[in-house]
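Colleague: Sequence plus predicted model, see below.
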Amino acid sequence: MMSARLERLVEIALRDVLDPEMGRSVVDLGLIYAIAAAPDGAVTITMTTTTRGCPLAGFLREAVAAAAGAISGVTSVAVTLTYEPAWEPAMIAAE
C-alpha cells in the first residue's frame, strides 16, 4: 500500500521534469516506462529518451532522479535508461 502511494507521488513529481527540446513533461511524453518503490523507500525508475544517444539523456536522468529524491519517504533513487521498446511519438499523452 505504502509503495503504491510513493510510486504515485514520484509520478506526480516527475510531471515537473520537462524535456527542454519538447517543452512537455517526461511523463506526458511517455518517457517514463516504470516506477517501482520498495517498502524501504528505494525507488527504481525505468525511462527512455526520444532518440538513442540523445544529448540531453544525462540531464534528464539527473532531473528525474532529483525530482524523485525530493519526495518525502524516498530513501534512494536508481534511474535506468532503456531503449527497449523504442520511444515513438504515439506514446505522447493527449493534451
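Modeller: Structure's in. What do you need?
Colleague: drop to CA atoms for contacts and neighbour counts, all remaining ones
Modeller: Will do.
Colleague: ok, now how distant is the residue most central in space within the chain from Leu60?
Modeller: In the chain, the residue lying closest to the centroid (C-alpha atoms, centre = their mean) is Ile32, at 4.3 Å. The span separating Ile32 from Leu60 equals 11 Å under the rule C-alpha to C-alpha, to the nearest Å.
Colleague: Quick one: the strands in the protein, in order.
Modeller: Taking DSSP state E as the test, the strands found in the chain are 18-19, 24-25, 32-37, 42-47, 76-81.
Colleague: and Ala4, which of those strands is closest to it?
Modeller: Checking these against Ala4 by C-alpha to C-alpha gives strand 32-37 as the closest, at 7.2 Å.
Colleague: Next one for the comparison:
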Amino acid sequence: MTATPDIETLRKALKRVADPEIGTNIVDLGLIYRLEYANGQLEIDITMTSPACPMGDLIIDDIHAELERLLPADIEVKLTVVWDPPWQPSMMSPECRGRLGWQDAG
C-alpha cells in the first residue's frame, strides 16, 4: 500500500503544473486556495486567472494526473474551481511577481 503523502509533498508536486499561457506553475501563481485532507478525501479549491481562462480544463487535467502519481488509489480527489475571492496579481509569490514584472503588485 502506498503511503499517503503530506500536504507539503502534494504542494511541491503541484508546482509541476503550469498555466500554459503564462508559463508559470499554479502554486506560485496563487491559484491554489485550499489543499487539505478532509472526510477521507483530498479537497482542493483552485481558481483561474480569469473566468474566461481557455486553459482551465487542461490545468485541471494536469492537476489530476500529477496527484494520481502520488496518491493511494483509495484517496478521492475533490477539486472545486472557485471564483471568490477573484484572483489578483498580488496572490502570486514575490518571486513569481518579479519574474512576470509585477513588482508593484501588493
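Modeller: Perfect, I can see it now. From a predicted model like this one, the values you see are computed outputs, not experimental measurements.
Colleague: Tell me how the two chains score on TM-score.
Modeller: Aligned and superposed, the two chains score 0.85 in TM-score terms (TM-score structural alignment, normalised by the length of the first structure); 92 aligned residues with a C-alpha RMSD of 2.0 Å.
Colleague: Same list as before, the strands of the first structure that is, but in a markdown table and with distance to Met91 of the first structure included.
Modeller: Formatted as a markdown table, the strands of the first structure follow (distance: least, C-alpha to C-alpha, whole Å):
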| stretch | distance to Met91 of the first structure |
| --- | --- |
| strand 18-19 | 14 |
| strand 24-25 | 12 |
| strand 32-37 | 10 |
| strand 42-47 | 13 |
| strand 76-81 | 16 |
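Colleague: Map Leu81 of the first structure onto the second structure.
Modeller: With TM-score structural alignment as the criterion, Leu81 of the first structure lines up with Val81 in the second structure.
Colleague: if we can go back for a sec, contact partners for the residue nearest to the residue nearest to the centre of the first structure when sequence neighbours are not counted?
Modeller: Spatially, and ignoring its direct neighbours in sequence, Ile32 of the first structure is nearest to Met47 (4.4 Å; C-alpha to C-alpha, 6 or more residues apart in numbering). With contact taken as C-alpha atoms under 8 Å, 6 or more residues apart in numbering, Met47 of the first structure is in contact with Leu31, Ile32, Tyr33, Ala34, Val79, Thr80, Leu81, Thr82.
Colleague: swap in Thr49 of the second structure?
Modeller: Contacts of Thr49 of the second structure (C-alpha under 8 Å, 6+ apart): Leu31, Trp87, Gln88.
Colleague: One more pass at 6 Å, please.
Modeller: Residues counted as contacts of Thr49 of the second structure (C-alpha atoms under 6 Å, 6 or more residues apart in numbering) are Trp87.
Colleague: Distance of it relative to Leu29 of the second structure?
Modeller: Going from Thr49 of the second structure to Leu29 of the second structure by C-alpha to C-alpha gives 9 Å.
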